[in-house]
Every structure is written in structure tokens, then in C-alpha cells.
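> Build me a model from this:
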Amino acid sequence: MMSTVVEIPTLETGRLILRGWRQADVDPMAAMFADEAATRFAGGTHDRDGAWRQMAAYAGHWALRGWGPFAVTLKQDGKTIGYCGPWDPEGKADEPEITYGLATAYHGRGYATEAVRAALGFAHETLGWRTAVSFIDRDNHASLGVARKLGARRDGETLLYGSVAVEIWRYPDAEASGAETAA
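Sure, this is the predicted structure:
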């Protein structure tokens, strides 16, 4: 039996590297997923085993769809600070999204905006998406700010997994966004 191996690209921004998942990411991701503030709008906290399974879902998404969320790391020291990228698990919503989350110590520094901009560039340039969305809880003011900074506009509401009410924030299409990535 052959396994599917997908080469996950590396995206670089001014301060970040978005890359494939590694076993060494478990500790920082377990800490992030254990933090109520970091996971309030992302389904709640996970224990270490749950954090590992979430990372495995991100890595497996690449094998099943050919694209998925990246590990977000700091360029200066390689520290893993969160996740960001295209995401479309079975049963979530009507269209794929750009999902992201960062450890609370890295909130408010522009890292989310930088990571989402790179993920949008990847979705537009590599995946051929004409448009992209993020599903955001109306009380998640930080993520609403990221969406607005990147030119997204509210485009209705939907239910994630059939029960979680969120707003749809649609980013400008590929030509209007000016999204870019660097290899």
C-alpha cells in the first residue's frame, strides 16, 4: 500500500515563515490549545492529545486536499506561534476558508494580518481561488480587525458544522487584493 506524500510549500513574509507541520510543533501548539483566550473562538481548549490530533488534522488536510493550514513560525528564532491557511474539513461549511489562530502572547502585533495575507496569496496564486473567506464569530473583534485590514467585507452568516453561527467575511478577489507570497 502506497501512502500519499504532499510537499508542503514554505511561505515567507517579513517576520514569519509558514511551513509544514513537525513533531517539534506539539509543545507550542499544546500550550496554545490549552489556553482559553487563544481558543475561545476556535472550538475551545484541547488537552495535549487533542492538540496533537488537531495538528494531525491540519497535516492530513494537505494529504487529502493537497492544501491546508501551515504552522506559523517566527523568522527570527523559528518558534511556532500558531496556524494559518486554507481549510475545508468535511461538513464544516459551504466553502473553504482561510483559518488562523495564534498563541495569545503574539496577539496585537500584526502577525495574524501578515500570516493571513500570505495565506491569501497562496490561495489566489497557487490554488487559483478567485475569492476567499474567513468565518468569524461576531464577538471576535481581533479577527474582525484582521479581516477589515485586508479589505474583507461582511458577506452574510452561516452555520459551521450545522450549529455554530458565524459571520462570513469575504476578502477581495485575487486581482483586487494585491495578495502576495514569497517562496
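
> contacts and neighbour counts: CA atoms only from here.
Fine.

> Not counting residues beside it along the chain, what's closest to V116?
Among residues not flanking V116 along the chain, C84 sits closest, at 6.6 Å (CA to CA, 6 or more residues apart in numbering).

> Kindly provide the distance from that neighbour to E114.
10 Å (CA to CA, to the nearest Å).

> for comparison, sequence B:
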Amino acid sequence: MSSFFGGVRGREDPELAAGNRRTRLHYARDVNDQRALADDTPPIRRGRNWTWFVVAAVVMAVLGFAGSRGAEEVPITADCDTPAIAVASSAVTAGEALRFRLTGPDDTDYVVTLDGAPVRGDAGSRVSYTQTAAGPALRLQQCLSPTLLLATPAGDGPHQLAVLRLAADGTTSEVAATTLTVSGTR
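Predicted coordinates:
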């Protein structure tokens, strides 16, 4: 009896195996099958335990990648009245991703700027931007954005990350800002 995982193959009758081998070789001689005659040794039957090992290794690699992929959310309380911005850390190292979140009314378009220049935070497909004259604008879902990623600005020192409210006529007004300090630029 064999198990589901292929551990036990069952008992083979040695007389039956020898008879089958003789018959196979007899037929091979009749048709002059040199390949079968050269390969007259019984094949080595190996288990498929390595298959389970490979499957387990792939599953562990996928779980390890998925577990380390996303960092925790930037803490901010949803506020549907007052716009605000929160960063994961106000002191960042050059070359690392800057993580931030926005909150505010969800019926307003917002433009995020870094040192006065419009930027686009990346959150995959969870946020969509519309191109405007002021820069890429986003709308919040349920008064809160997902954690957005942005390249750390070049140059050591303080940098301002600001949120601008975009009016229907295309004008902007700053509604929230935070200062972050960059270090480690070479």
C-alpha cells in the first residue's frame, strides 16, 4: 500500500519483475531494439520527496516576500473636517522612501508639494491622480489616504511637505504642511 505522500511503494513480486524483464528483452531482440537491449537494467525508482521540498520552499519564499513587502501604516486619525498630513518619521535618510498619509474632506482635490514642487506619492493602484494645472491631484477615500511613498529629496537639511487644496477654478491654497529633515546625502 502506498501513502499519499509517496513514502511506501508497496511490495513487488521479484519473480513477476524478472518475468516481465525477460519478456521485454525477448520482444526487444525480435525487433532488434538496440536501445531497449542496452538499457536492460531495471530503472532505479526514486521517491518524489524532493517535489514536496521544492513546493514548501517556494511557499515559504512567497510568504517571506509578502510579509516583508509592506510596512505598517503611518498613524493618523481620519478627520473629515480639517486637512492634515502625517509622515512616518520627520528625520529621514537620503535614499530611503518617505512614507506619508493625508486626511481631510473627501469631496476636495488635493495636490501634494515638496519644497513647492508638485509630487505624486505612490500607493500602487489604491490611489488615482488626475492631472491639473497645479500638478497631480488626488481625492481621499473615506477622508483618509493610504500610505503614500515618495523619494526622499536630495540635499541635507529641512524640506517642506505640504498639502494644497485645489479649488474649482484651479487655484490652490495650502491647508497643511510638515517639515522633515534629510541627512546622509553624499
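
> Give me the TM-score for these two chains.
TM-score of the superposed chains, computed with TM-score structural alignment, normalised by the length of structure 1, equals 0.25; 77 aligned residues with a CA RMSD of 5.4 Å.

> my guess is the residue nearest to V116 of structure 1 contacts L120, does it?
No. Judged on CA atoms under 8 Å, C84 of structure 1 makes no contact with L120 at a distance of 9.9 Å.

> Can you check which residues contact both of these two?
By CA atoms under 8 Å, 6 or more residues apart in numbering, C84 of structure 1 and L120 have these common neighbours: I98.

> Same drill for the two, tell me which one is more crowded.
L120 (31 against 25; other CA atoms under 10 Å).

> how about the stretch of helix or strand the more buried one belongs to: buried residues?
According to DSSP states H and E, L120 of structure 1 maps onto helix 111-125. For helix 111-125 of structure 1, a neighbour-count test (16 or more other CA atoms under 10 Å) marks 111-124 as buried.

> could you measure T132 of structure 2 against W52 of structure 2, distance?
Distance, T132 of structure 2 to W52 of structure 2, by CA to CA: 54 Å.

> Now the longest helix anywhere in structure 1: buried residues?
The longest helix of structure 1 (DSSP state H) is helix 48-65. By neighbour count on 16+ other CA under 10 Å, the buried set for helix 48-65 of structure 1 is 48, 51-52, 54-63.

> re earlier: secondary structure element holding the residue nearest to V116 of structure 1?
Going by DSSP H and E, C84 of structure 1 is part of strand 80-87.

> Report the inter-axis angle for the following helix or strand past that strand versus strand 80-87.
Using DSSP H and E, the helix or strand that follows strand 80-87 of structure 1 towards the C-terminus is strand 97-102. Taking axes from the mean of the first three to the mean of the last three CA atoms, to 10 degrees, one finds that strand 97-102 of structure 1 is oriented at 170 degrees with respect to strand 80-87.

> Just the angle for strand 97-102 of structure 1 relative to helix 111-125, thanks.
150 degrees.

> now for the longest strand seen in structure 2, which elements pack on it?
In structure 2, with assignment by DSSP state E, the single longest strand is strand 172-183. Applying 3 or more CA pairs under 8 Å, 6 or more residues apart in numbering; DSSP states H and E, one finds that strand 172-183 of structure 2 contacts strand 84-87, strand 91-93, strand 157-166.

> V58 of structure 2: which of these is closest?
Of all those, strand 91-93 sits nearest to V58 of structure 2, with 33.6 Å by CA to CA.

> Name the residues of that closest one that come out as buried.
V92, T93.

> Tell me the first helix or strand C-terminal of that strand.
strand 97-103.

> if we can go back for a sec, need the helices and strands packed on strand 172-183 of structure 2 in JSON lines with distance to A56 of structure 2, can you?
Shown next, in JSON lines, are these (distance: least, CA to CA, whole Å):
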{"stretch": "strand 84-87", "distance to A56 of structure 2": "38"}
{"stretch": "strand 91-93", "distance to A56 of structure 2": "37"}
{"stretch": "strand 157-166", "distance to A56 of structure 2": "45"}
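
> Can you say which of the ones you listed is nearest to D109 of structure 2?
In terms of CA to CA, the element of these nearest to D109 of structure 2 is strand 157-166, at 5.4 Å.
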